[in-house]
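1. One predicted model, sequence on top.
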Amino acid sequence: MKMNRWEKLEHKPAPLFAPAFGPLAGIRVLLNGTVVAAPFCATMMSDFGAEVIALERPKVGGDPARHQRPQIAEGNKHIGGGWVQNSRNKLSFALETNLNIPESREIFLSLIKNSDVWIENMVWIDKLGISDEMLMEVNPKLVICHISGYGTSGFGGDQRQINRPGYDPLGQSESGWALLQGYPDREPYYAQQYIGDYLTGLIAVNGILMAYMNAQKTGKGQSIDASLTESWMRLMDDNFVLWTTSQTLKHRQGIMQTAFQPAGVFECGDGGYINLGSYGKTAYNNVLKGFGIDSEKYSYEECSSSPEAVASPLGRELDGIFKKFFKEHTAQEAINICIDNKISAAHIKTAEEVYNEPHWHLRGDWVKYTDQTLNKDVEAFGIIPKLSETPGQVWRGAPALGQDTSRVLTELLGYNENEIEALKGKGVID
């Protein structure tokens, strides 16, 4: 019986293409993920030494994140800002990942055999001829991470729900989270900047590392299911237990707290904003002391100990004093007073103001690297969390589409130049 190419392939350990650094050196990650959650999950691993090979569909121009606006331009080349930030430290392999195409099947399974982790958010992988069981036969120690909107069928659920397209605002809505955001007399809103996608990516990383540790001990891989909606559900704090135990539902209340004060967003004299919060009697008295307000006249018990105290005439009078205080100061003046008096407050900043804060530069939070598509030096947010002994690093910028296809085929999978040339024009790697 003729053996498949991937069956004869010798496993080559990582790192083969990435430099050896960080606690995840030696782990190879294969990524079939687009836009945010799955790619970010892989980036968090690559920032700490994992060798990540990102598979991109050449027919559609690769990951859609490459083309999202706003973009960064250099000459006649353009690339999405999110791509520049989130796709560093990866190799780009152009592959039509459809196992119904024989050549694609051989390449993909060869990559699976040489990988420790496979991350995907394609959802309908069965249509591509991919199943967890098949991949585990190829590589029994493989850690498989599925990222989706509503879960995958291998972990149960209603198939009608599983088949739904999933995006961050939809996960916020279906989880109950969005209904708590905004003002009670207006429509609810959802958070911007793909927070749920990043959250899901972090939860997925956690699952991958736990499964990888188990695979090293037992020799047995496993599948992980990280869904966007369930990630938001996990952020719902006490909402579900309040409902299941006492049928209590929380409601949106805007930016000001109703149960204690001072708490909320206050406008300053220069048009800036301060977010201030002081929960509990000690914190309350500390705020009043810092602002020079009489804590005997405006006692915690009468002004902040309950919703009734906050809503009382004296409580409302105190709120007016806070508002007046901030309107008489610039945001920078106000935050300096808060910092000097150890008052829990924050200046609501623009990206420019955050970047210009010396504290974050002193912590080494900004890194420079060359984006491979633009061949342009860029500066981006760096590596978190910070590790004392095995820190992460950025060893390359985000790659151009298919930049590493030939190199991976040759050095990892053993294809020669003639074989690579024969693959071209078939909708496999181009």
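-> Noted; the coordinates are in hand.

2. Going by C-alpha atoms from here, please, whenever you check contacts or count neighbours.
-> OK.

3. which helices and strands does the top helix by length along the chain pack with?
-> Longest helix in the chain, counting residues (DSSP state H): helix 195-218. Applying 3 or more C-alpha pairs under 8 Å, 6 or more residues apart in numbering; DSSP states H and E, one finds that helix 195-218 makes contact with helix 37-46, strand 143-148, helix 168-174, strand 222-227, helix 228-234.

4. Could I get the buried residue list for it?
-> With burial defined by 16 or more other C-alpha atoms under 10 Å, the residues of helix 195-218 counted as buried are 195-205, 207-208, 211-212, 214-215.

5. And Ala226, how far from Phe93?
-> Per C-alpha to C-alpha, to the nearest Å, Ala226 is found 24 Å from Phe93.

6. oh, I was asking about Leu242
-> From Leu242 across to Phe93, the span is 48 Å (C-alpha to C-alpha).

7. So for the two, which sits in the more crowded spot?
-> For the pair Leu242 and Phe93, the greater number of neighbours falls to Phe93 (27 against 13), based on other C-alpha atoms under 10 Å.

8. any idea which helix or strand comes after the helix or strand hosting the more buried one?
-> Counting by DSSP states H and E, the element that carries Phe93 is strand 90-94. Next along the chain after strand 90-94, taking DSSP H and E as the criterion, comes helix 102-113.

9. just to revisit the earlier point, how much does the strand holding Phe93 deviate in direction from helix 37-46?
-> For strand 90-94 against helix 37-46, the angle by axes from the mean of the first three to the mean of the last three C-alpha atoms, to 10 degrees is 130 degrees.

10. Trp360: which of the helices and strands packed on helix 195-218 is closest?
-> helix 37-46 (19.5 Å; C-alpha to C-alpha).

11. ok, second structure coming up, stack it against the first:
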Amino acid sequence: MARGSVDVHVVRGDDGTTRIAADPATTADPATTADPATGPPPAPDFTRAVLDAAGAVLTWPVLGDPVLPVAEIHDATRAQQWLWAVYGERVAGAVHACAAGELVDARVPSDLTPLAGRAARLGFGHWAARWWPASHLDGIPSLQPDVLGLELAALTHDCQQLFDDGGDQPDDWVPELVGDHQVALDPLIQWWHSTPPSTDTARQLESVLRSVDDAADSAGLDGEALGRLRSSLAQPRRPHGTPVDPVTLFVRHDGYALAAGEPLVTGGRLIARGSGTNDWRRYPPGFVDASETAVSWTARALGARRQIEVEVVAHIAAPVTAVPLAAEVRVNDGPRNRVTLSRRVDMWTGRADLSLPAGETQPRIELGVLLPGFDPGPGPEGDADRDSIRALARRRLAAAAQPDARTSPPHDGTYGPFLAEIAAAATDEDY
């Protein structure tokens, strides 16, 4: 196999779709030994980066080290506009042959292209926006959403070949991303001007700012912040001033500290207490601290009544308005019942009566937190996967904290530090 290429399987499914995946013979990942037409059993959502492209869905395992995505192609005609630029002309030709019914299964050399790397980074950025395991309890700072949003806008613009104007495509989201997150433009410009121009961070800042400017110009966006951006980019790069701590540049949530948890109910006899399951898939990002120990419960006897108290540590960005977050409680393998939770400072709390057999002193209680209407239902246990994601976040933050060590290709495979990670790594909050 030639340097700069990797073999992939191009397989036509019974339903007429085409799948591109890594060739099992060229990877040590045991999961790739599964049927190439269907792939391995799906990994938990929070271990995969996903990107909707024209005519296909692209996925990358964030815990792996791939540049090339797995592609599930449902419209080969639309996908041809980017296939050759991501996988190379030989793979694009094989997909065309599969769509025409001339080919069922082939091993094809694929090129490692610049667009493949940019697409992988964009996919990882969307993963970070959804699944980054921010936790005060685990010592993992959150990512500033406006900084990440602007870098995603820049990457989407740079990857526009992947998208078309047929339907709701990510390229349509660029103006929205810029509009929603332009509050971070002035701090990014200040950060850029205060950073020595020879550093990786300065080059990354300039690249993001110029892409955002180009994207805004293409979309016809205007405004004071964008005007200042264009003016700054048009002027000669002035010598950098006193280095600025990026943490001081961005609006952060103040006054967030874990309060000493006072019991919801005083008195009563303690029956049992324990930790619940914190399944990240069951609520949107920014609601609950990502720690495994964020969900806890206490069962009490109050006279003849039996009651459960639930406490869930809130994410630093959790909404303070009324949200129907709930805990799902199951006792002794019985039916699942829901307990409504309300926000109390830094906690979601709630309580409900328990139905226990007379004399029961050691109930088996299962408890998880969810958002009704969003919740896909309980999934398979993913403790080890969540631990791996936390380890990934810590590695990335450690790398982002040492700019002199950042090189290309980036850390953790394709995905170098995002500006939001560099800022988070510099945080002086009590994590």
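-> Done, it's in. Remember, it's a predicted structure, so these values are computed and weren't measured experimentally.

12. Got a TM-score for the pair?
-> The TM-score (TM-score structural alignment, normalised by the length of structure 1) is 0.24; 180 aligned residues with a C-alpha RMSD of 7.7 Å.

13. Identify the residue nearest Lys281 of structure 1 in space, chain neighbours excluded?
-> Leaving aside its sequence neighbours, Lys281 of structure 1 sits nearest to Tyr300 (C-alpha to C-alpha, 6 or more residues apart in numbering; 6.0 Å).

14. what sits against that neighbour?
-> Lys281, Tyr284, Asn285 (C-alpha atoms under 8 Å, 6 or more residues apart in numbering).

15. Any idea how many residues pack against Ser232 of structure 2?
-> For Ser232 of structure 2, using other C-alpha under 10 Å, the count is 16.

16. Next: Ala56 of structure 2.
-> Every residue meeting other C-alpha under 10 Å relative to Ala56 of structure 2 is counted, giving 23.

17. quick one: it from Thr77 of structure 2, how far?
-> Ala56 of structure 2 is 10 Å from Thr77 of structure 2, by C-alpha to C-alpha.

18. just Trp127 of structure 2 next, same as before
-> For Trp127 of structure 2, the distance to Thr77 of structure 2 equals 27 Å [C-alpha to C-alpha].

19. More neighbours: the two, which one.
-> Of the pair Trp127 of structure 2 and Thr77, Trp127 is the one with more neighbours under other C-alpha under 10 Å, namely 20 against 13.

20. wait, the more buried one sits on Ala49?
-> Yes: using C-alpha atoms under 8 Å, Trp127 of structure 2 is in contact with Ala49, at 5.1 Å.

21. tell me the contacts of Met44 of structure 1?
-> Applying C-alpha under 8 Å, 6+ apart, the residues near Met44 of structure 1 are Leu202, Val205.

22. again but with Ala42 of structure 1, I slipped
-> Ala42 of structure 1 is in contact with Val29, Leu31, Val52, Ile119, Val205, counting by C-alpha under 8 Å, 6+ apart.

23. burial count for the residue nearest to the last one when sequence neighbours are not counted?
-> When you say that, I think you mean Val205 of structure 1. Nearest-residue entry for Val205 of structure 1: Cys41, 5.7 Å, with adjacent residues in sequence omitted and distances by C-alpha to C-alpha, 6+ apart. Neighbours of Cys41 of structure 1 under the rule other C-alpha under 10 Å: 27.

24. which residues touch Cys41 of structure 1?
-> With C-alpha under 8 Å, 6+ apart, Cys41 of structure 1 has these contacts: Tyr198, Gly201, Leu202, Ala204, Val205.

25. If we ignore the residues flanking it in sequence, what's nearest Tyr398 of structure 2?
-> One correction, residue 398 of structure 2 is Ala, not Tyr. Nearest residue to Ala398 of structure 2 in three dimensions, chain neighbours excluded: Ala425, at 7.0 Å (C-alpha to C-alpha, 6+ apart).

26. my read: the one you found touches Leu397, true?
-> Yes: at 5.2 Å, Ala425 of structure 2 counts as touching Leu397 under the criterion of C-alpha under 8 Å.
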